[in-house]
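> turn this into a structure:
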Amino acid sequence: MSNSEQKTTVHFTDSALIQATNPITVNLIGAGGTGSQVLTALARINHALNELNHAGLEVRLWDDDTVATANLGRQLFAECELGVYKSVVLINRINRFFGTDWKAESRKFEKDIQGNIPKQASASITISCVDNVQTRFGIAGILTELRKNNIYYSHTPKYWLDFGNSQCTGQVILSTVGELYQPKSERFATVGSLPFVTEEFGDLLSQSEQSDDTPSCSLADALAKQDLFINATLAQMGCSLLWNLFRNGMTDTRGFFLNLKDFRTQPLKV
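I've put the predicted structure just below:
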């Protein structure tokens, strides 16, 4: 076996994220069962990075939905928050608790009626916690266009972390937005481009998507569509992958598939 075949294949974290002088911009899309859990994990990551003398994260949460009765219990909302935008509720809570100045967008992450991309849509890291394939393809198109045009240089999209699930299964996939520079390595075989989830697993996403998108009227209805702990489990594991990008400066894993019903996890290697 040659030396090249013995090398571990890895992706080195983009240097702009490791050597940041300003907080890393993050767009979190979706404030539901998974997104609400991911936001809390991002706040913990930000605090840990600050303690390690890193500039930390600057998060913007996108969601045009309001808190409904069916959200109570399975998602991180209280009865007194009914009718309020989910993004506003969650961001205010995080800002009060952690002393951050993160922002809420009570609208969808999409182009406007004239076909223009909102300025706020450009961030170094995009995290999607959405429940339909069409939205994912829309995100992919926006990220590709932003990277190509490179309008906002300091916030050029670099990574896309996508969360998706059905009732008891789910996946988290890390992608790069374009080719990211990789340092030369004697020890590792480096990969600078990780494919979009929409390119690699578009058919799988379509199959796993919930066929019934009727709004749930109660927690019992919601639990019939998604298990109580699938969102939280995906959020913790997926954010651990993001944390390792910062902490270790590289990763040999670009995601995983989870089956919570029989407690199986299958890593997806670089």
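
> okay, CA-based contacts and neighbour counts for the rest of this
Noted.

> got the contact list for the residue positioned nearest the centre of the chain?
Closest to where the C-alpha atoms of the chain average out (Cα atoms, centre = their mean) is residue 127, at 2.3 Å. Counting by Cα atoms under 8 Å, 6 or more residues apart in numbering, residue 127 touches 26-29, 160-163.

> Proceed likewise with the subsequent sequence, for comparison:
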Amino acid sequence: MKTTKLKKPPVHIVGNEILRPYNPITVNLIGAGGTGGQVLTALARMNLSLINLGHPGLMVRLFDDDKVETANLGRQLFTTAELGQFKAVALINRINRFFGSNWKAETMRYDHNMPDRNTAASATLTISCVDKVEARFIIAKILTETVHNYHGRNRPKYWMDFGNSRTSGQVILSTLDKITQPASKQYETVDSLPLVTEEYRDLLLFSEEADETPSCSLAEALTKQDLFINSTLANYGASLLWQLFREGILFNRGCFLNLKDFISQPLKIEQHGNNRSRS
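All right, here's what the predicted structure looks like:
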């Protein structure tokens, strides 16, 4: 009788430098707007929880050169007392006071004009919460260059990208280099997760450009992005990161979200070409 060999489920297994590091994991968070502010708060909660579980926690640097404007109030996490301040400074100061952390605000744009690009880009995990397609390609270029040129402790390994329209969005986790996978009889281990700028390059390049005209009020801002799309998407991404740090094995690498119809679709770990490890 002929037996059918069952296909092993593909997974990505995280290395010990994430699960059991000797020092806090360095995180670069790019963007302090609607999504970035929500992600920062989630990271702060995650950091406190990790430390209480015996993990060294996280060291976050927040990059943004924008200042708080009236239209940011309400949809983004700012108050009238913070008008005119750099977004990154306002958010980091608040997080440090509340959680007792020592995270850093970088009041500059994350691009090729950073004073010390290798040092600025060297973080084990990079999280981007940016609006422009061009910014994603710049981030991808900087990260891939840093991987080849920087060999210090905080060498880039993962990139999580958030993107959204008015009522929909996605969060996608990528690897910046092959992550060594252990032998497994139960799973098909995948050592590389494709970059969003490669896997969805055509979609990004030919996507309809969003209206980048600055909003003058909260009411006008809400016509461009729903009140809860940023926080909902941030929670999905934070849940994925929590699995990364605590469980060390991923079956999904992100999701697509449609908040209007209350639909979320997981993005499964898959084998891409030869970018996988067999056991």
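
> give me the TM-score for this pair.
Superposed pair, TM-score by TM-score structural alignment, normalised by the length of structure 1: 0.95. Supporting alignment: 266 aligned residues with a Cα RMSD of 1.4 Å.

> what about the contacts of residue 127 of structure 1, which one has the most neighbours?
residue 28 (29 neighbours; other Cα atoms under 10 Å).

> just give me the match in structure 2 for residue 141 of structure 1.
Using TM-score structural alignment, the equivalent of residue 141 of structure 1 in structure 2 is residue 141.

> next, count neighbours for its match.
Neighbours around residue 141 of structure 2, by other Cα under 10 Å: 14.

> equivalent analysis for residue 149 of structure 2, please.
11.

> now do it against residue 117 of structure 2, distance only.
Distance, residue 149 of structure 2 to residue 117 of structure 2, by Cα to Cα, to the nearest Å: 11 Å.

> cool, and residue 9 of structure 2?
To residue 117 of structure 2, residue 9 of structure 2 is 39 Å away according to Cα to Cα.

> go on, residue 6 of structure 2?
Residue 6 of structure 2 sits 47 Å away from residue 117 of structure 2, going by Cα to Cα.

> more neighbours: these two, which one.
Ranked by neighbour count (other Cα under 10 Å), residue 6 of structure 2 and residue 117 place residue 117 first, with 16 against 6.

> contacting residues for that one?
Residues counted as contacts of residue 117 of structure 2 (Cα under 8 Å, 6+ apart) are residue 142.

> likewise for residue 64 of structure 2?
By Cα under 8 Å, 6+ apart, the contact set of residue 64 of structure 2 is 30-32, 86-88, 106-110.

> how about a cut-off of 6 Å?
31-32, 88, 107-109 (Cα atoms under 6 Å, 6 or more residues apart in numbering).

> which SS state does the match of residue 141 of structure 1 fall under?
Here residue 141 of structure 2 is recorded as helix under DSSP: H, G, I helix; E, B strand; the rest coil.

> ok, residue 256 of structure 1 next?
Recorded secondary structure, residue 256 of structure 1: strand (three-state DSSP).

> neighbours around the residue mapped onto residue 71 of structure 1 from structure 2, how many?
By TM-score structural alignment, residue 71 of structure 1 lines up with residue 72 in structure 2. Residue 72 of structure 2 has 22 neighbours, counted by other Cα under 10 Å.

> ok, residue 83 of structure 1 next?
12.

> distance of it from residue 255 of structure 1?
From residue 83 of structure 1 across to residue 255 of structure 1, the span is 35 Å (Cα to Cα).

> how about the closest residue to residue 177 of structure 1 other than its chain neighbours, what does it touch?
In this structure, residue 177 of structure 1 finds its nearest non-sequential neighbour in residue 158, 4.9 Å apart by Cα to Cα, 6 or more residues apart in numbering. Neighbouring residues of residue 158 of structure 1 by Cα under 6 Å, 6+ apart: 124, 176-177.

> thank you kindly, that will do.
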